[in-house]
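[1] what follows is a protein structure lacking sequence information:
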């Protein structure tokens, strides 16, 4: 059974006002002190208002859920000691002036990318799924491309931007798309061609290094994994676990197709970009582009198509019942974006939205 690890980026906010606070350095210092200098799960990100954590590789999804819950709880405690709160929102509902963290790498990004870097306060969820080799990994990348927009729709959790409704369910995906290497990718066909394209991109000088290859899914340059990067950070940790379950099943299904000689779908990048835009625009509240046909279809039908596509892998992994229930709950309760808009209608202010989302971030995933 393939192992799965998750990275979540969280916002640090003022617990009274809900406004993002650039306190990541202080929070990381508290985490280091609490762990007496030993390694811990937390790292800084581009902006000082962000805190990232990464789980250990897990094969049992119950273990992954428990670790996500633990990491969110620890993040909340460390942040509280620094005078902040953590919230799993992919963009800040309230107006914010992002504050880039210090360091040579971040200074280089600021100098080279200008407003793209200065405005880039977004929080994503990255899922690492183990693969046996780079060849298997690239075969997986080629075959999961059409399905990544569905993961984005399921995770959509960023309707607000600078105090306004963006009109999107995942505005994070639109802001993130400003980076020159972000988004869907072409078919690679082999590990050699994948590595050559990455090398060519870095050689342009537009990217600082391989870490800035921001494909929607890529080979990790650190771990023996495929890293699926399409999702918003999810408001409810249960949705994070669902995305991880589906990501592993997509990798399993794609690897099986590769071994059996089944070729990948040859959708051009333009259609994949249109599918990602559609998913970011409406989440699960309207039509999506069906991954097999690239034509509009009701979101529920597209989600069921994803479930059918990976059903055998879900069953093999013991995740089928969990996936069915979690998807039913999500379709019934709505995405994080749907929840945020509902909270605004109910409470009337974006501050109240953030306050309620802080509470939900710290709930268990049980």
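    All right, it came through fine. This one's a predicted model, so the numbers in the text were calculated from it and none came from an experiment. Numbering: from 1, shown residues only.

[2] rest of the way, CA atoms for contacts and neighbours
    Noted.

[3] quick check: which element contains the residue most central in space within the chain?
    Closest residue to the average C-alpha location of the chain: residue 125 at 2.4 Å, with C-alpha atoms, centre = their mean. For residue 125, the host element (DSSP states H and E) is strand 124-130.

[4] buried residues, stretch 288-298. List them.
    Buried positions in stretch 288-298, judged by neighbour count with 16 or more other C-alpha atoms under 10 Å: 288-291.

[5] residues in contact with it?
    Applying C-alpha atoms under 8 Å, 6 or more residues apart in numbering, the contact partners of stretch 288-298 are 146-147, 150, 265, 271, 275, 278-279, 286-287, 299, 302.

[6] let's bring in a second model and compare:
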């Protein structure tokens, strides 16, 4: 963003000038966006350090152009112009095929890849994680303002992202063949231009031996990104420990899971969430605490338990990214104050 808190088209130029990052920086769909990804890490300290170095490098380069780096799920202010798509053949084709859906897809998310031994295991893990997607979304919501207004949602990014025909919660997969048959069918409809457009909230990576959890807004802080990473790893480890144990019930059907995600996107941490066991509305923090309790043995084994407790204690005091954005706005009712509070400081 520029100094007036509006979008700038220098994303490709900024990423091209950031050399030797401890991970990678890449172009994104729109020229006002940058993407950063850490190297493969095994500890939360490595994750947070890597993310901080990546953001510092991007923000420092942006500052040389009098620009700021803004970790927000969507741009808060209204824009009087539409920024161009990044000039790559794939992105240009997406713009042509999907029209206004692509033009409105100005969102920034946080994706966590967790290693899996094989794709069948990855699908079993996906089946067991999917009921927890609404809790992860509520925990990481960071996009309440868009187009100059409070949307009434903690994660407006999630709502906007849902316009893609290949987005949303994954089904409960019966097998690898089930997964592949659905992807192939979607390719034939044109809803996917390629397998990289499988936009389910959990998907198998096509390029790495990982399962990718894609439900969350971009994190305002590296500690919140680290929290998401270790909770996803804990859920995956718990699922893999269960091995070939029966899944029990298939979990909520996609239609119900979509409704649960709507609630998580709307309320975030400050309201209620849907209990995946009985469908009742309960305080969102109640389900966060239950999630942590279920993965606690894996957090303890990985040395992440203290980190999780410290970050969650801080969030109980300060609120989520969405809560903090609204608090910044409430002081003077100026969205530029939200941008100032979010902008990454080197």
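    Received the coordinates, thanks. Everything numeric in this text was worked out from a predicted model, so none of it was measured.

[7] which part of structure 2 matches the strand holding residue 125 of structure 1?
    Using TM-score structural alignment, strand 124-130 of structure 1 corresponds to residues 109-115 of structure 2.

[8] what's the average distance of that stretch to structure 1?
    Superposing on structure 1 and averaging over aligned pairs (mean C-alpha distance after the TM-score superposition for structure 1), stretch 109-115 of structure 2 comes out at 0.3 Å.

[9] all strands of the stretch 201-350 of structure 1, in order?
    For the stretch 201-350 of structure 1, the strands defined by DSSP state E, counting those that start in this stretch cover 217-219, 225-232, 287-289, 296-298.

[10] residue 173 of structure 1 is nearest to which of those?
    strand 225-232 (7.5 Å; C-alpha to C-alpha).

[11] residue range for the closest one in structure 2?
    Counting by TM-score structural alignment, strand 225-232 of structure 1 pairs with residues 210-217 of structure 2.

[12] give the buried residues for the top helix by length along structure 1.
    If you go by DSSP state H, structure 1 has its longest helix at helix 237-259. Going by neighbour count (16+ other C-alpha under 10 Å), the buried part of helix 237-259 of structure 1 is 237-258.

[13] then stretch 259-266 of structure 1?
    In stretch 259-266 of structure 1, the ones that count as buried by 16+ other C-alpha under 10 Å are residue 264.

[14] chain center to stretch 163-174 of structure 1: distance?
    Taking the mean of its C-alpha atoms, stretch 163-174 of structure 1 sits 15 Å from the chain's own mean (C-alpha atoms, centre = their mean, to the nearest Å).

[15] endpoint to endpoint, it covers what distance?
    Counting by C-alpha to C-alpha, to the nearest Å, you get 17 Å between the two ends of stretch 163-174 of structure 1.

[16] which bit of structure 2 covers that stretch?
    Following TM-score structural alignment, the aligned partner range for stretch 163-174 of structure 1 in structure 2 is 148-159.

[17] can you name the residues in contact with the matching stretch?
    Stretch 148-159 of structure 2 is touched from outside by 73-74, 76-78, 107-109, 137-138, 141-146, 215-217, 262, 265-268, 322-323, 335, with contacts defined as C-alpha under 8 Å, 6+ apart.

[18] for the aligned partner of residue 335 of structure 2 in structure 1, what are its contacts?
    When structure 1 is aligned by TM-score structural alignment, residue 335 of structure 2 is paired with residue 350. By C-alpha under 8 Å, 6+ apart, the contact set of residue 350 of structure 1 is 93-94, 163, 344.

[19] out of those, grab the one that's most surrounded.
    Across those, the neighbour count under other C-alpha atoms under 10 Å reaches its highest value at residue 93, namely 25 neighbours.

[20] check which helix or strand that one maps to.
    Using DSSP H and E, residue 93 of structure 1 maps to neither a helix nor a strand.

[21] that one reaches residue 355, doesn't it?
    No. Taking contacts as C-alpha atoms under 8 Å, residue 93 of structure 1 lies outside contact range of residue 355: 11.0 Å.
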